[in-house]
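J.: next input, structure requested:
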Amino acid sequence: MLDLFAEDDPWQEPLAAGALILRRRARDITGQLMQQIERIAARNPFHHRITPGGHRMSVAMTNCGALGWSADSRGYQYSAQDEFSGQGWPAMPQTFHRLAEECAREAGFAGFNPDACLINRYEPGAKLTLHQDKDERDLRQPIVSVSLGLPAVFLFGGFERGDATQRVLLEHGDVVVWGGPSRLRYHGILPLKAGIHPLTGAFRFNLTFRRAR
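T.: Here you go, the predicted model:
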């Protein structure tokens, strides 16, 4: 009998109510996405932000869109300008916006219109501790997260920092969407293991789309 689905076709993997992994969903456009990241970083270079507690984040970041997310001694906030350059953030590429809107719709969140895209760059050893995305004005809007490059272990927990977490391997082209009853779940990334990816070299990149305002 003919197998109608190739072994590497995209598929959906539920995480929790309102949370879904779209495996390999962005795989066919990862080259375009990386080209856009390079253009954005040429205008707004990656920086290691300093947390309100004075710690240097191991993840380097930049932003695109009407608003950008940042951390400094004042706390965590969205702003229309980068505090390093004093300039507005680069515009969000249409390729980014379309991917985020389509993935949100496929996960059950129609009408998602992101105005901010946080771009994180991980090198070996970089991590993201468990946290909630709660600086956005409308928490009814989902989060859409796109993985590029080296694989990473995604932690997806509960509504308290000490709750048990799922450990899920995210690979090149995977997209995670969470919202609704899962919108305020804690999540993070374990320290990145060293490796070389054909497209991104020794790095992992992550695009996180939000509706901030």
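
J.: for the rest of this, base every contact and every neighbour count on C-alpha atoms.
T.: OK.

J.: so what's the residue count around the residue lying closest to residue 31 once chain neighbours are set aside?
T.: Leaving out its chain neighbours, the residue that sits closest to residue 31 by Cα to Cα, 6 or more residues apart in numbering is residue 199, at 7.5 Å. Per other Cα atoms under 10 Å, the neighbour tally for residue 199 reads 15.

J.: ok, residue 199 to residue 148 distance?
T.: The gap separating residue 199 from residue 148 is 9 Å, by Cα to Cα, to the nearest Å.

J.: right, and residue 185 touches residue 159 too?
T.: Yes: between residue 185 and residue 159 there is a contact under Cα atoms under 8 Å: 4.9 Å.

J.: these two - which one has more neighbours?
T.: The neighbour comparison of residue 185 against residue 159 (other Cα under 10 Å) goes to residue 185, with 22 against 16.

J.: and the gap between the more buried one and residue 135?
T.: Distance, residue 185 to residue 135, using Cα to Cα: 14 Å.

J.: show me what contacts residue 42?
T.: For residue 42, no contacting residues are found, by Cα atoms under 8 Å, 6 or more residues apart in numbering.

J.: second input sequence below; structure requested for side-by-side comparison:
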Amino acid sequence: MPFLDLAGFQVYKSYLSSADQQQLATDLRQVVSAAPMFSPSVKTGAQMSVRMSAAGKYGWHSDASGYRYIDHHPNGTAWPDIPDSVLSIWQNLVSTSREPDCCLINFYGEGAKMGLHQDNDEADYSYPVLSISLGDSALFRVGGTQRGGKTQSIWLDSGDVVVMGGDARLAYHGVDRIKFASSRLFNAHGRLNLTLRVVD
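T.: I've put the predicted structure just below:
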């Protein structure tokens, strides 16, 4: 299956059809109904501009104690199962023998962004991180495995999928901004980014 290579990031443009995106949106509404979105804070106490939820064995949390995976929603309830519609993308592009432990769900509203960071809180880096974009377009920035240096950017649109493996598994990446109201997938606009990863 053809993809665009961006510094080792495999970008599958328009991977999901409109029907696929609608099905994912429907399934994710059920997940968020069971595990409502919340706004984590960073170590300084400031709240992140991105709201989050999760599905699977683990979710991600951040507060004054630092960044970590947790096995329950901050309200104490268990995370819902990862929908089959999401798992099928992982199975097609990553693995049919190992399921992801975690599907993080990040919501970007108007003005939201994500600074350059590494996904390095996992115990197993041998499996890639799979990223799925739904809704408004986002300017995705990627760099190398060391902070600083040259970066490259690409607009990710609804239905695009990115596989971050190999040399790109620990590369810095982030979202500079979203193009608010650029998609009609969600009535209130905004972007959902799903990231699936093996944690244990």
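
J.: what TM-score do we get after superposing?
T.: Once superposed, the chains reach a TM-score of 0.93 (TM-score structural alignment, normalised by the length of structure 2), with 198 aligned residues with a Cα RMSD of 1.5 Å.

J.: the residue nearest to residue 31 of structure 1 in helix, strand or coil?
T.: Assigned by DSSP: H, G, I helix; E, B strand; the rest coil, the conformation of residue 199 of structure 1 is coil.

J.: now which residue in structure 2 aligns to it?
T.: By TM-score structural alignment, residue 199 of structure 1 lines up with residue 185 in structure 2.

J.: give me the distance between its match and residue 42 of structure 2.
T.: Residue 185 of structure 2 is 30 Å from residue 42 of structure 2, by Cα to Cα.

J.: name the element the counterpart of residue 52 of structure 2 in structure 1 belongs to?
T.: If you follow residue 52 of structure 2 across to structure 1 using TM-score structural alignment, you land on residue 61. Secondary structure from DSSP states H and E places residue 61 of structure 1 in strand 56-65.

J.: check the offset of the helix or strand following that strand from the chain's centre.
T.: Next in sequence after strand 56-65 of structure 1, counting helices and strands by DSSP H and E, comes strand 68-72. From the chain centre to the centre of strand 68-72 of structure 1 is a distance of 15 Å (Cα atoms, centre = their mean, to the nearest Å).

J.: likewise for stretch 98-108 of structure 1?
T.: Distance, centroid of stretch 98-108 of structure 1 to centroid of chain: 14 Å (Cα atoms, centre = their mean).

J.: got it, and stretch 98-117 of structure 1?
T.: For stretch 98-117 of structure 1, the distance to the chain centre is 13 Å (Cα atoms, centre = their mean).

J.: and stretch 11-25 of structure 2, by the same measure?
T.: 14 Å.

J.: cool, stretch 15-26 of structure 2 as well?
T.: That offset, for stretch 15-26 of structure 2, works out to 16 Å (Cα atoms, centre = their mean).

J.: how about residues contacting that stretch?
T.: 85, 86, 134, 158, 159, 160, 161, 185.

J.: just the ones of those residues in strands?
T.: Secondary structure defined by DSSP state E assigns 134, 161 of those to strands.

J.: surely residue 211 of structure 1 is in contact with residue 114?
T.: Yes: contact criterion Cα under 8 Å: residue 211 of structure 1 and residue 114 qualify, at 4.5 Å.

J.: which stretches of structure 2 form helices?
T.: All helices of structure 2, identified by DSSP state H, fall at 18-34, 84-93.

J.: now residue 69 of structure 1: how far from residue 147 of structure 1?
T.: Applying Cα to Cα, the value for residue 69 of structure 1 to residue 147 of structure 1 is 18 Å.

J.: where do the strands sit along structure 1?
T.: Ranges of strands in structure 1, per DSSP E, are 11-16, 19-23, 47-50, 56-65, 68-72, 75-79, 116-122, 128-131, 143-149, 152-156, 166-170, 175-178, 187-189, 204-210.

J.: tell me, how many residues neighbour residue 86 of structure 1?
T.: Residue 86 of structure 1, neighbours per other Cα under 10 Å, totals 9.

J.: now residue 106 of structure 2
T.: 21.

J.: again, but for residue 133 of structure 2
T.: 24.

J.: for the counterpart of it in structure 1, which residues are in contact?
T.: When structure 1 is aligned by TM-score structural alignment, the residue opposite residue 133 of structure 2 is residue 147. By Cα under 8 Å, 6+ apart, the residues touching residue 147 of structure 1 are 170, 171, 172, 173, 174, 175, 204, 205, 206, 207.

J.: tell me the spacing between residue 147 of structure 1 and residue 101 of structure 1.
T.: Separation of residue 147 of structure 1 from residue 101 of structure 1 (Cα to Cα): 16 Å.

J.: show me what residue 169 of structure 2 lines up with in structure 1.
T.: In structure 1, the residue matched to residue 169 of structure 2 (TM-score structural alignment) is residue 183.

J.: you'd agree that match is up against residue 138?
T.: No: Residue 183 of structure 1 is beyond contact range of residue 138, at 10.7 Å (criterion: Cα under 8 Å).
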